[in-house]
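Visitor: here you go, sequence then predicted model.
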Amino acid sequence: MSEPKVFLLPDLGEGLTEAELVSWLVAVGDEIRVDQPIAEVETAKSMVEVPSPYAGTVAVLHGEPGQTLDVGKPLISVTPVGAVAAPAKAPEVAETAEDAAAAVYREEEKAGSGNVLIGYGTPGGHGVARRTRPRKSSAAPVVAEPVAQVSAAEKAADDLVLMRTRVPGKLGAVISPLVRRMARDHGVDLGDLQGSGASGLIMRRDVEAVIKPSVAGRAAVAPVETPAAAAVAGTGDTDARTGLGITGRTAVRGVRKAVAANMTRSRSEIPEATVWVDVDATALVELRAALKKADPHHTPGLLAFIARFVTAGLRKFPELNSRLVTTEDTTGGASQEIVVFDGVNLGFAAQTDRGLMVPSVRNADKLSARGLDAEIRRLTAVVRDGKATPAELGSGTFTLNNYGIFGVDGSAAIINHPEVGILGVGRIIDKPWVVNGELAVRKVTELTLTFDHRVCDGGTAGGFLRFVADAIENPGSVLADM
């Protein structure tokens, strides 16, 4: 009898370490092909179809719809083509599965199709599963509980990945980014740890061994219940702190979890400042109306024109199209530098059923207003369908936020970390405005710029904001110069 091959949930890119299993596209007993989609998962970025690197018969489905799975943990077990299925059993999973996932996945690629794109499937191979036995409507998926034990293959893969990153210095080796982040989040000094991996490499289990006792100790000496804890500990359907009934509980995960983490990080790390200005947008509204009358089917939206002005402004004030990067040296010290980009990937906020998403128009500075309009419409449709890729959602260098569609005038927005600026546009409404010394009714909007005060001062921020405002007030002359 042949042992089933275990396919681990692959690295989904962009630092994503977990995904929610939305639905299985196959069932136990199905015959599947290499590269055939086997499951649909939802990450903090988008909806993803995961392809199989193996051909054979589905033996075990490791999870149920609605369950959150970690990268590097078993997703599906497949009995190879022509093999006699062995009784399904729980696979051995490395304690450091997240750290070894990339190397293990590469080995699986060699055994399977060899062309699986991490997190996003491969071209072709979308065959329909053929059943070898009838599916019982009441049957539940076979779910195996993984045993927390290190297999020889996974340990070797883990050691191989980490050995390649060795550098001389205080730590003796560079551990994985996940381990670094875990240590940083819990205040663990990696320099004081003796790694249990090959050649003294520091593994996830080493950091967890330090974290868990400290957490238990704090719980023992601090039994005082906080208001937040009281709310969670409320019995039945009544909140213990307020005495009010609870109408529902929603887990913070997926997009909402990612947004919460990013906004918290932005506010904690970026010393932001905000400047704003009221703008007479009458000329821009009239220009678009004239273009629409001449060509009703190919007229860009107002947001596309403003996006064109923003990219021009960022060329003039490149400090706002940058990123602040912190680097570590071998002695544990840190230094910072401002990295300015050659080109603009313009992000824009789009409200979807899954929450607020910020796709980015790549090389937006090279597009016309019509080109920007087409790409904004395409990306909006993609994110609302949940099909945007991490590259489309995580490559922005500056964000444009049109919150005027919600009927509000202004907002001190939170910067989309790790960018350094975000420009908000309020609703365009009729307001009294002084024109040539006389009062008139004009189309007025408010522009609000929030910027990272570490990369530029108020003069630069004000200059950029004034440039965009002047372009809106005199669009004809500005567009002629572009």
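Guide: All right, it came through fine.

Visitor: okay, CA-based contacts and neighbour counts for the rest of this
Guide: Fine.

Visitor: so which elements touch the helix or strand hosting Lys431?
Guide: Using DSSP states H and E, Lys431 maps to strand 429-435. Helices and strands touching strand 429-435, by 3 or more CA pairs under 8 Å, 6 or more residues apart in numbering; DSSP states H and E, are strand 438-452.

Visitor: could you point out which element follows the strand it packs on?
Guide: Trace forward from strand 438-452 with DSSP H and E and the next one is helix 458-473.

Visitor: any idea how far apart the tips of stretch 376-394 sit?
Guide: Terminal residues of stretch 376-394 lie 15 Å apart, using CA to CA, to the nearest Å.

Visitor: one more to weigh against that first structure:
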Amino acid sequence: MSSDMQVFKLPDLGEGLTEAELVNWLVAVGDEIVVDQPIAEVETAKSMVEVPSPYAGTVAELHGEAGQTLDVGKPLISIARAGSAASSPAAAPVPAPAGSVDPSPVSSGLDVSSAVEAAAETYRTEEKAGSGNVLIGYGTPGGATGGRTRPRKASASVVASAVAEPAAVPEMEPAVAGTRIPGKLSAVISPLVRKMARDHGVSLDAIEGSGASGLIMRRDVEAVIASPSVAAVPSAAAIPAAPVSAPVSAGAVDSRTGLSVSARTPVRGVRKAVAANMTRSRSEIPEATVWVDVDATALLEMRAELKKRAPHDTPGLLAFIARFVTAGLKKYPALNTRFETAGDGSQEIVGFEGINLGFAAQTDRGLVVPSVRNAHQLSARELDAEIRRLTAVARDGKATPTELGSGTFTLNNYGVFGVDGSAAIINYPEVAMLGVGRIINKPWVVNGELAVRKVTELTLAFDHRVCDGETAAGFLRYVADAIENPGGALADM
């Protein structure tokens, strides 16, 4: 393939996926594009993602059509380098003196020598660090040893000094030309760093980069994420929902039943992810289930009183139950863990210094589980606000992979569907899920007398490898007691 043609392959979008559905092209053949310009919208297993380009130049070919499922690692788009013969056939290349750099500007910056390309390749270690799943680049399937098929074109911000001594500093970081201006995204070269900041609500304006000339590096964003307070970034523009494809009629006769096949619907997107996750959960987790009926009358009465005082600022019932759950997980931390098996067969239970509370949300794309990060630090009112926010972004298809894949325990309110209980499947790789059924009038004995009370059923599915029934029952009873006596429970939280 010509050196003037740059082929960008569909990257692993940070979820460990093997494919994604192409929803919409944001560019067309012949368009001039710049580095980091969104080129396509794709639907991953649980969210819509805009894919930015790591190259600048002229769009030469689009490898796929809207609605097509593309494999990770396969060509997504071909881009001719700006000023190349591929993009401008009439332009004749001007040979440069040996050892020099062509100073002519192009749309993406400078046409630099292979030495500067090597410097940019060294910088790519910034994106390869971590789990090996990167947003822009070619992924790191083998960990640190994974590589790309060809070097990436260097950014215009790489200083020319890198040409003179290409191998002098093996861990060099490219500098930003001139003095870094706070608040300018040009001081962030890595798309992965930008994505990490967006996912964790970090404002790049407030970060002073530790790289050369103030370049913001991965470690700078990680340091802010680890700090107690994080500046929020503006919300992203709304991403349109993917069109739902009509089932394809087969028109054939099924050999087993003798009936005509009315439709064949591909399993993909959210449904495919859910199917894989549920299958893995059922095959790997030896779950057990305990349940209990709970008198929720006192909780409903308490909320009704609060609603009289603040009609528009009263948390929902799920938020109160979520607050009881986080308190219960502090008391019974075994249910807020993860069971891991290493490659050598050794096993361990991983505990966490905090709780990311997931909750099941039904959307047009299927069931998703966004999670409230650090839920143990939030009040019932704060939990209510975050649950409402995450529900909205999940239903709009705008939830990030971090919001959908970072839970440590799941709360499932299937009572909204009018059912009492469920033999729930644990949300792998978590180890437990608490289900809440509908609240209905039932006869109940109160102080030795029969009364009509508001009763719900709590069901806990748990991984029997991490704890025994005593622990599971203790947690379930703790949450049940808190619902039956919310005033006393809140006094101790």
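Guide: Good, I have the coordinates. None of these values were measured; they are calculated from a predicted model.

Visitor: what about the strand holding Lys431 of structure 1, how far off from structure 2?
Guide: After superposition onto structure 2, strand 429-435 of structure 1 sits on average 0.9 Å from its aligned residues (mean CA distance after the TM-score superposition for structure 1).

Visitor: so how far is that strand from its chain's centroid?
Guide: Relative to the centre of its chain, strand 429-435 of structure 1 is centred 41 Å away, using CA atoms, centre = their mean, to the nearest Å.

Visitor: quick check: angle from that strand to strand 438-452?
Guide: Calculated by axes from the mean of the first three to the mean of the last three CA atoms, to 10 degrees, strand 429-435 of structure 1 forms an angle of 110 degrees with strand 438-452.

Visitor: please tell me which residues of structure 2 strand 429-435 of structure 1 aligns onto.
Guide: Here strand 429-435 of structure 1 aligns to structure 2 at residues 440-446, judged by TM-score structural alignment.

Visitor: which residues does the matching stretch contact?
Guide: 450-456 (CA atoms under 8 Å, 6 or more residues apart in numbering).

Visitor: of these - the most surrounded one?
Guide: Within those, most neighbours by other CA atoms under 10 Å means Thr456, with 24 neighbours.

Visitor: that one contacts Val419, correct?
Guide: No. Thr456 of structure 2 is beyond contact range of Val419, at 10.0 Å (criterion: CA atoms under 8 Å).

Visitor: what do those two both touch?
Guide: With CA under 8 Å, 6+ apart, Thr456 of structure 2 and Val419 have common neighbours 437-438.

Visitor: hey, where'd the helices end up in the stretch 301-450 of structure 2?
Guide: 317-331, 380-395, 401-405 (DSSP state H, counting those that start in this stretch).

Visitor: in structure 1, what range does the first one match?
Guide: Under TM-score structural alignment, the counterpart of helix 317-331 of structure 2 in structure 1 spans residues 302-316.

Visitor: before we move on, the earlier item: just give me the closest of the contacts of stretch 440-446 of structure 2 to Met48 of structure 2.
Guide: Thr456 (35.9 Å; CA to CA).

Visitor: mind checking how far the alignment partner in structure 1 of the closest one is from Ile405 of structure 1?
Guide: Mapped onto structure 1 by TM-score structural alignment, Thr456 of structure 2 lines up with Thr445. Thr445 of structure 1 sits 12 Å away from Ile405 of structure 1, going by CA to CA.

Visitor: thanks a lot, see you next time.
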